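**Q** No letters, just coordinates:
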């Protein structure tokens, strides 16, 4: 079994790999010798990430334009990876987006698209990769969920719903795939200093209000790559929010006070 300390010639596929956390995961995997496959919609960016990965790893990297919400495109990209790169050792499902708005105000077409990207498209890609991994008896699937999937707050109704779905899916999938030699890890970050918030919170007020909790994408990426090839169940960051989420589960009334008070910054 390989580890995140040595990913030499392991094929690591990252969705949403054109920027932010996904981009940093690509770079950290490349530093460990992986053959990185960058997947994202923005074709103008994935080529640059691919070239940077090649410089870091000293070996070929690949980039494929991927619209995770389009099942036909997912099928096409998966077949291209299988034909041009080879079997996938690690899949990082990082693609996703959020909109922070009161539920009564949100456009439900946006809500539907959020589920297609954050949940349904991820499931389509994961099923194809899991079947391939099961045939080889080895593999690692890493799903980037969110602290919003452990502790919901106001103005994150739809986004939290998608991330609760990712967590439920991942926890059941872990049990199904473990006997087949495949690990499943969920990553549950709080706010990260990335362009995610350009869409989720255009005003910038939310990030400013939770500055003490904000994560640096490169540091979280190092932690994610470090657990590749292991049986790590979850990565929860920052730790103070992990503690709050545990309190939320054990003492839901107190959790509601937290979520509706000091953690309600949207």
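**A** Now that the structure is in, tell me what you want to look at. All of these numbers come straight from a predicted model, not from anything done at the bench. Numbers count the residues shown, from 1 in each chain.
**Q** can we go C-alpha only for contacts and neighbour counts from here?
**A** OK.
**Q** Pretty sure residue 88 sits in a helix.
**A** No: applying DSSP: H, G, I helix; E, B strand; the rest coil, one finds residue 88 to be coil, outside a helix.
**Q** list the contacts for the closest residue to it other than its chain neighbours?
**A** Nearest non-adjacent residue to residue 88, counting by CA to CA, 6 or more residues apart in numbering: residue 11, 5.2 Å away. By CA atoms under 8 Å, 6 or more residues apart in numbering, residue 11 lies in contact with 34, 35, 36, 37, 85, 86, 87, 88, 89, 90.
**Q** residue boundaries of the helices in the protein?
**A** 20-31, 43-57, 71-84, 108-115, 121-136, 157-177, 196-200, 205-209, 217-226, 239-250, 252-260 (DSSP state H).
**Q** Give the buried subset of the contacts of residue 11 as a ChimeraX selection command.
**A** If you want just the buried ones from these in ChimeraX, going by 16 or more other CA atoms under 10 Å, the selection is:
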select :34,35,36,37,85,87,88,89,90
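**Q** Go through the contacts of residue 11 and name the one nearest residue 164.
**A** Residue 164 has its nearest neighbour among the contacts of residue 11 in residue 90, at 22.6 Å by CA to CA.
**Q** Now do the contacts for that closest one.
**A** Residues counted as contacts of residue 90 (CA under 8 Å, 6+ apart) are 10, 11, 12, 13, 139, 140, 141, 142, 228, 229.
**Q** Can you mark which positions in stretch 77-96 are buried?
**A** 77-78, 81, 85, 87-96.
**Q** Included below, for side-by-side comparison, is a second structure:
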């Protein structure tokens, strides 16, 4: 069933990883439906550009690195401070290629925190 703009107006969506690629495209499409946005990622400048492209809706930006311990709790508290979140688009993620003997365990821990815990 297609989503209509009339059913979306007045809703708020939290989009993680909204600063580029899929996250930015999702944010722009959701904005076209009249959904207010809470955009989050770790790059303020890129989020600001996405926010500017989301015309006609309220956009809040929260800078957070979901690879850090307890960042998801901090994000949720900040995102819901202005009202409830009706839609969660959990798009944040990263990956990197390396040989096994070149693994950076600190970076792998951030990856696990982001993908599995946050």
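**A** Yes, it's here. Note that the coordinates shown come from a computational prediction; the quantities given were computed from them, not determined experimentally.
**Q** Using CSV, lay out the buried residues of stretch 77-96 of structure 1 together with distance to residue 110 of structure 1.
**A** Putting the buried residues of stretch 77-96 of structure 1 into CSV (distance: CA to CA, whole Å) gives the following:
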residue, distance to residue 110 of structure 1
77, 25
78, 26
81, 30
85, 34
87, 34
88, 31
89, 33
90, 30
91, 26
92, 24
93, 20
94, 19
95, 16
96, 13
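**Q** picking up where we left off before, okay, the helices of structure 1, which one's buried deepest?
**A** Greatest average neighbour count among the helices of structure 1 goes to helix 20-31 (a mean of 26), per mean count of other CA atoms under 10 Å.
**Q** Mean deviation, that one versus structure 2?
**A** Aligned to structure 2 and superposed, helix 20-31 of structure 1 gives a mean residue distance of 0.4 Å (mean CA distance after the TM-score superposition for structure 1).
**Q** Go ahead and name everything in contact with that helix.
**A** Applying CA under 8 Å, 6+ apart, the external contacts of helix 20-31 of structure 1 come out as 4, 7, 12, 14-17, 36-38, 49, 52-54, 56-57, 94-95, 193-196, 217-218, 220-222, 224-225.
**Q** same thing but 6 Å
**A** 16, 17, 53, 56, 57, 194, 217, 218, 221 (CA atoms under 6 Å, 6 or more residues apart in numbering).
**Q** which residue is nearest the middle of structure 2?
**A** The residue lying closest to the centre of structure 2 (CA atoms, centre = their mean) is residue 16, at 1.2 Å.
**Q** how far away is the equivalent of that one over in structure 1 from residue 176 of structure 1?
**A** By TM-score structural alignment, residue 16 of structure 2 lines up with residue 15 in structure 1. Separation of residue 15 of structure 1 from residue 176 of structure 1 (CA to CA, to the nearest Å) stands at 23 Å.
**Q** Name the residue most distant from the centre of structure 2?
**A** Quick read of structure 2 (CA atoms, centre = their mean): farthest out is residue 101, 32.1 Å.
**Q** Map it onto structure 1.
**A** In structure 1, residue 101 of structure 2 lands on residue 104 (TM-score structural alignment).
**Q** Over to residue 112 of structure 2?
**A** Under TM-score structural alignment, residue 112 of structure 2 pairs with residue 115 in structure 1.
**Q** separation between its match and residue 197 of structure 1?
**A** Residue 115 of structure 1 is 18 Å from residue 197 of structure 1, by CA to CA.
**Q** repeat for residue 126 of structure 1
**A** 26 Å.
**Q** ok so, going back, with distance to residue 158 of structure 1 as new columns, can the contacts of residue 11 of structure 1 be given to me in CSV?
**A** Output for the contacts of residue 11 of structure 1, formatted as CSV (distance: CA to CA, whole Å):
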residue, distance to residue 158 of structure 1
34, 35
35, 35
36, 32
37, 30
85, 36
86, 36
87, 34
88, 31
89, 32
90, 28
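**Q** Which single one of the contacts of residue 11 of structure 1 is nearest to residue 69 of structure 1?
**A** Nearest to residue 69 of structure 1 out of the contacts of residue 11 of structure 1 is residue 37 (CA to CA; 18.5 Å).
**Q** The closest one contacts residue 60, doesn't it?
**A** No: taking contacts as CA atoms under 6 Å, residue 37 of structure 1 lies outside contact range of residue 60: 9.4 Å.
**Q** before we move on, the earlier item: return the member of the contacts of residue 90 of structure 1 nearest to residue 158 of structure 1.
**A** Once CA to CA is applied, the member of those that ends up nearest residue 158 of structure 1 is residue 142, at 22.0 Å.
**Q** which residues touch the closest one?
**A** 92, 184, 185, 186.
**Q** if we go to 7 Å?
**A** If you count contacts by CA atoms under 7 Å, 6 or more residues apart in numbering, residue 142 of structure 1 has them with 91, 92, 93, 184, 185, 186.
**Q** ditto for residue 157 of structure 1
**A** Taking CA under 7 Å, 6+ apart as the test, what residue 157 of structure 1 contacts is residue 103.
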